[in-house]
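Trainee: Pasting the sequence and the predicted model now:
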Amino acid sequence: MKRKIAIAGTAVLALIASIMVFVKPADAAVGLRVNSGRIVEANGSNFVMRGVSHPHVWYTSQTSSFANIKSLGANTVRVVLGSGQRWGPSNDLGTIVNLCRTNRLICVLEAHDTTGYGEEGAAATLDQAASYWIGQRTALAGTENFIIINIGNEPFGNNASVSATWPTATSNAIGRLRSAGFEHMIMVDAPMWGQDWQFIMRDNAQSVFNSDPQRNTVFSIHMYGVFDTAAEIQDYLGRFRTAGLPIVVGEFGHNHSDGNPDEDTIMSYTQANGIGYIGWSWSGNGGGVEYLDMVTNFNPAQLTSWGQRIFNGTNGIRATSREATWFGGVNPTTPTTTAPTTRPPTTPPTTPPTSNPPTGRACTATYAITGQWQGGFQAEVRVTAGSSAISGWTVNWTYANGQSVTQSWNTTLTSSGSSVSARNVSYNGSLGAGASTTFGFLGSWNGTNSAPTPTCTAT
């Protein structure tokens, strides 16, 4: 018997006349949604999670972790919260929502108090977790494009009779959120400390999915010692893919006290099959599993061996992550030069200079301020290839008013005085003729924050 050791771990409405029930069709769903077993954005672009968990409820002062996680290439962060039974309650969701939006991260918000219910005496029920989310409804209103609600972490332990209630308890919790008006994508964790070693989630996933009137539920499997062979990983995930049901690896590590998970297969199989993964965890682990820290003392410049593996290794986050198009990222399957029509509610962007794509092996760059506050700002640079494909690019600009860059993502950026140079990273240098990509950054300013005119050099 294996287990994970818990740690302080619309436009259209269809009226069905015969039963007089309003049902929202799948194509009318708002924000992130399930389509044919995959996660898609409101514009239909596929979204594959590449992220890590951040233990916010135990380290509420570590708000810089959102930008730091983004800077290492992640497109998703799973935020550990407390519903009040064991930790928290986390009543700072307004702050968290702003951090997610500002740092252009899809955020999976999870209530951790349910961990190991039936085996951990203090654990909360899924019904209590649902009550917590309903109490946070106002803070989450209008965030369906970038917030996913993970009802409860690892909601049952290894008590077989209690874990057998997972299908009913999960369906009831989903129903309560929908009745309360939530239109968010919902994520549900497996029982048995998240590892589902008796296949309770696997064998009941279809009925639970069907219980969601919006058909917008994603299943999350946690892979530790139970998943120590390639065959186990491929079989479990493959059954969801064959059934057309949405699955993500909501937690996994490179090692664990209950066995050695096969992280290489987890990462290669998910990449080959368009399945999301979220590693555990950014920093701050205790209870004997400190080796699961990805960085030391929340410092992004001090990657551990696990951090190096998940961020920089084969099939790692830097190589495979794509920013959500809602934030301005480019859909790799459908390159576009048009920004999404729906944007985060920020200060209106500075109008970028207009120009036609250049001819030949060349590129252009446009600079836009997408958000600004006293002393700080967020900006985006869009790089567009000319009439021929390019394999790399470098963008340069000079600030006129003493601005400086403090954090960046989707680029390797260096500064020398007022001069800034940004070049592509491994996954966004190759652009087809006329195709675009974006990178972003946070900066500081004082007095004036005029937008510079960047130049772009292609290779």
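Mentor: Happy to help now that I have it. Residues are numbered from 1 along each chain as shown.

Trainee: drop to CA atoms for contacts and neighbour counts, all remaining ones
Mentor: Noted.

Trainee: tell me the contacts of the nearest residue to D127 once chain neighbours are set aside?
Mentor: Nearest residue to D127 in three dimensions, chain neighbours excluded: A173, at 5.8 Å (CA to CA, 6 or more residues apart in numbering). Residues in contact with A173 (CA atoms under 8 Å, 6 or more residues apart in numbering) are L126, D127, A130, I151.

Trainee: ok, T138 - how many residues close by?
Mentor: By other CA atoms under 10 Å, 11 other residues sit near T138.

Trainee: do the same with C107
Mentor: Using other CA under 10 Å, C107 is surrounded by 26 other residues.

Trainee: thinking again about what came up before, please state the offset of the helix or strand encompassing the residue nearest to D127 from the chain centre?
Mentor: According to DSSP states H and E, A173 maps onto helix 166-179. Distance of helix 166-179 from the chain centroid (CA atoms, centre = their mean, to the nearest Å) equals 23 Å.

Trainee: In it, which residues are buried?
Mentor: W166, P167, A169, T170, S171, N172, A173, I174, G175, R176, L177, R178 (16 or more other CA atoms under 10 Å).

Trainee: Against that first model, consider the following:
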Amino acid sequence: MRVVLSNGYRWTKIPASEVANIISLSRSLGFKAIILEVHDTTGYGEDGAACSLVQAVEYWKEIKSVLDGNEDFVIINIGNEPYGNNNYQNWVNDTKNAIKALRDAGFKHTIMVDAPNWGQDWSNTMRDNAQSIMEADPLRNLVFSIHMYGVYNTASKVEEYIKSFVDKGLPLVIGEFGHQHTDGDPDEEAIVRYAKQYKIGLFSWSWCGNSSYVGYLDMVNNWDPNNPTPWGQWYKTNAIGTK
């Protein structure tokens, strides 16, 4: 499960006490691991309301006390889609610096890194620099996350991107994907098929609460698990299985 947090830059800050409750509840419900992410970084450089990875790191430091001791359970997704399409080349050094800052602060958790270009890495900036980013982590405890929407509208594009990481022995997850989007029509069938074939993680976006213009990405209606949307039903049947 991937959980949206806010550092208070764009939305209401999620305090450490609430994060502790999220971790405790998730453990009690039987989850094997959860991913926590700062959402305020979304589209940095293009969206003027977004914060930087530096500011995201400060939030992680602020709530470190409730993350310590949960290294076996919590994956730290430094920032969601931390660059848009402007100045995205800066993503490489900013990501390396964020990883170093977290390790210097004593975090030993697995760190998840989102791609630039609103998470879709159409420029292949993450793909082409993934090895050097891994080497920038003294613990070598990273996982790379690609978000697949309109850029990944054919099976060949999906497989080529996944295979580029698999062939290098670098860990990749599909940290978000949908069945349609404002920027095009993703090939959701190929995304699920190749994730299974190459045995990589797969996270659909998202449970509920999307803004109206992307409301079709809600998987259930009104937060009700017994009332799936067409997208939710498709995912349940095709990605998970009817169980």
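Mentor: Great, that's in hand. All figures in this text were calculated on a predicted structure; none of them were measured in a lab.

Trainee: if we can go back for a sec, of the contacts of A173 of the first structure, which is the most crowded?
Mentor: I151 (28 neighbours).

Trainee: Show where stretch 117-132 of the second structure falls in the first structure, residue numbers please.
Mentor: Aligned using TM-score structural alignment, stretch 117-132 of the second structure spans residues 192-207 in the first structure.

Trainee: List of residues touching the matching stretch?
Mentor: Contact with stretch 192-207 of the first structure is made by 2-4, 6, 115-116, 153-159, 163-164, 166-167, 190-191, 219-224, 226, 236, 240, 245, as judged by CA under 8 Å, 6+ apart.

Trainee: again, but for stretch 151-169 of the second structure
Mentor: Contacts with stretch 151-169 of the second structure, where a contact means CA under 8 Å, 6+ apart, come from 120, 122, 127, 171-172, 183-187, 190-191, 194-195, 198.

Trainee: go on, stretch 273-289 of the first structure?
Mentor: Contacts of stretch 273-289 of the first structure with the rest of the structure, by CA under 8 Å, 6+ apart, involve 7-9, 38, 48-55, 59, 69, 76-78, 247-253, 256-257, 267, 270, 290-298, 310.

Trainee: how about the aligned residue in the first structure for G150 of the second structure, secondary structure?
Mentor: Alignment note: G150 of the second structure maps to G225 in the first structure; criterion TM-score structural alignment. Assigned by DSSP: H, G, I helix; E, B strand; the rest coil, the conformation of G225 of the first structure is coil.

Trainee: Would you mind measuring from G225 of the first structure to D258 of the first structure?
Mentor: Taking CA to CA, to the nearest Å as the measure, G225 of the first structure falls 5 Å from D258 of the first structure.

Trainee: Of these two, which one has the most company?
Mentor: Legend: neighbour count by other CA under 10 Å for G225 of the first structure and D258, higher for G225 (22 against 15).

Trainee: ok, that one touching G259?
Mentor: Yes. Judged on CA atoms under 8 Å, G225 of the first structure makes contact with G259 at a distance of 3.8 Å.

Trainee: circling back to that earlier point, which of the buried residues of helix 166-179 of the first structure lies closest to W87 of the first structure?
Mentor: A173 (19.9 Å; CA to CA).

Trainee: aligned partner of that closest one in the second structure?
Mentor: Correspondence of A173 of the first structure to the second structure, assessed by TM-score structural alignment: A98.

Trainee: what does P300 of the first structure give?
Mentor: If you follow P300 of the first structure across to the second structure using TM-score structural alignment, you land on P225.

Trainee: any idea how far that match is from Y235 of the second structure?
Mentor: In terms of CA to CA, P225 of the second structure sits 13 Å off from Y235 of the second structure.

Trainee: quick one: which of those two has more around it?
Mentor: Remark: of P225 of the second structure and Y235, Y235 carries more neighbours, 21 against 13, as counted by other CA under 10 Å.
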